[in-house]
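Colleague: no sequence on this one, just coordinates:
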């Protein structure tokens, strides 16, 4: 996917705009658009957001946008996203040992 995104951007000469700063800002904007979908929903409504085709499509589009900008950001900076995620999970496993209470990851 990273290669496909890089090729897509290169074919449109967007590389000059894909600086770490710009990609981080775009990622933040897209994450905000994802949050916006849930902004005024109750916890129960938010749990059912994928039941309605219109809201499900919006969620999927924003998730795709967030992931797209994150992958492009990693490409530009040379971050191996899966290696970084694995290392973070390992650190969190040490930081938050199993207690049986099901704490969420920070």
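Modeller: Received the coordinates, thanks. As the structure is a prediction and not an experimental result, all values here were calculated from the model.
Colleague: could you use CA atoms for every contact and neighbour count after this?
Modeller: OK.
Colleague: residues touching residue 70, list them.
Modeller: 23, 24, 27 (C-alpha atoms under 8 Å, 6 or more residues apart in numbering).
Colleague: residues near the residue nearest to residue 62 when sequence neighbours are not counted, how many?
Modeller: Of all residues beyond its chain neighbours, the one nearest residue 62 is residue 34 (5.4 Å), with distances taken as C-alpha to C-alpha, 6 or more residues apart in numbering. By other C-alpha atoms under 10 Å, 19 other residues sit near residue 34.
Colleague: here's the one I want to compare it with:
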């Protein structure tokens, strides 16, 4: 049983231990990890293929489909943690910095209620 994943650091340690116990680090170069992340993201997307909007919105209410959604989200997160480890990126710091950048690109007074890209906000 894994320790409670109450932080990215704990989860990162668990995924690295899982990888290392299986001697998979040899396969985990940056390119392979990025490819794998995208394959897992495609599996997440596949859950919505050919679905109407209301079917996608109802997905979490179905226990079987919700578990599939959770599994694919987890796969994406785990590969992202491995990519960040390989690239020496502090994900929390990167996410906080990106929020600051996005706040500058999308000021509330211009972006509120708009789906426009930042270059199209007036």
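Modeller: All right, it came through fine. None of the values given here were measured: they were computed from a predicted structure.
Colleague: any idea what the TM-score is?
Modeller: TM-score for the superposed chains, counting by TM-score structural alignment, normalised by the length of structure 1: 0.93, backed by 106 aligned residues with a C-alpha RMSD of 1.7 Å.
Colleague: hmm, back to that, out of the contacts of residue 70 of structure 1, which are buried?
Modeller: 23, 24, 27 (16 or more other C-alpha atoms under 10 Å).
Colleague: what does residue 66 of structure 1 correspond to in structure 2?
Modeller: By TM-score structural alignment, residue 66 of structure 1 lines up with residue 76 in structure 2.
Colleague: which SSE is its match in?
Modeller: helix 63-87 (DSSP states H and E).
Colleague: in structure 1, what stretch matches the helix or strand that that helix is followed by?
Modeller: Per DSSP H and E, the first helix or strand lying C-terminal to helix 63-87 of structure 2 is helix 91-105. Under TM-score structural alignment, the match for helix 91-105 of structure 2 in structure 1 covers residues 81-95.
Colleague: mind reading off the mean deviation between that stretch and structure 2?
Modeller: Mean deviation of stretch 81-95 of structure 1 from its aligned counterpart in structure 2 after superposition (mean C-alpha distance after the TM-score superposition for structure 1): 0.5 Å.
Colleague: stretch 26-36 of structure 1 too?
Modeller: Mean deviation for stretch 26-36 of structure 1: 0.2 Å (mean C-alpha distance after the TM-score superposition for structure 1).
Colleague: hmm, who's touching that stretch?
Modeller: By C-alpha under 8 Å, 6+ apart, stretch 26-36 of structure 1 touches 59, 62, 63, 65, 66, 69, 70.
Colleague: can you do 10 Å?
Modeller: 18, 20-25, 39, 58-73 (C-alpha atoms under 10 Å, 6 or more residues apart in numbering).
Colleague: buried stuff in it?
Modeller: Residues of stretch 26-36 of structure 1 classed as buried under the neighbour-count rule (16+ other C-alpha under 10 Å) are 26, 27, 30, 31, 33, 34.
Colleague: how about those in JSON lines, adding secondary structure and distance to residue 14 of structure 1?
Modeller: As requested, the buried residues of stretch 26-36 of structure 1 are arranged in JSON lines below (DSSP: H, G, I helix; E, B strand; the rest coil; distance: C-alpha to C-alpha, whole Å):
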{"residue": "26", "secondary structure": "helix", "distance to residue 14 of structure 1": "13"}
{"residue": "27", "secondary structure": "helix", "distance to residue 14 of structure 1": "16"}
{"residue": "30", "secondary structure": "helix", "distance to residue 14 of structure 1": "18"}
{"residue": "31", "secondary structure": "helix", "distance to residue 14 of structure 1": "21"}
{"residue": "33", "secondary structure": "helix", "distance to residue 14 of structure 1": "22"}
{"residue": "34", "secondary structure": "helix", "distance to residue 14 of structure 1": "24"}
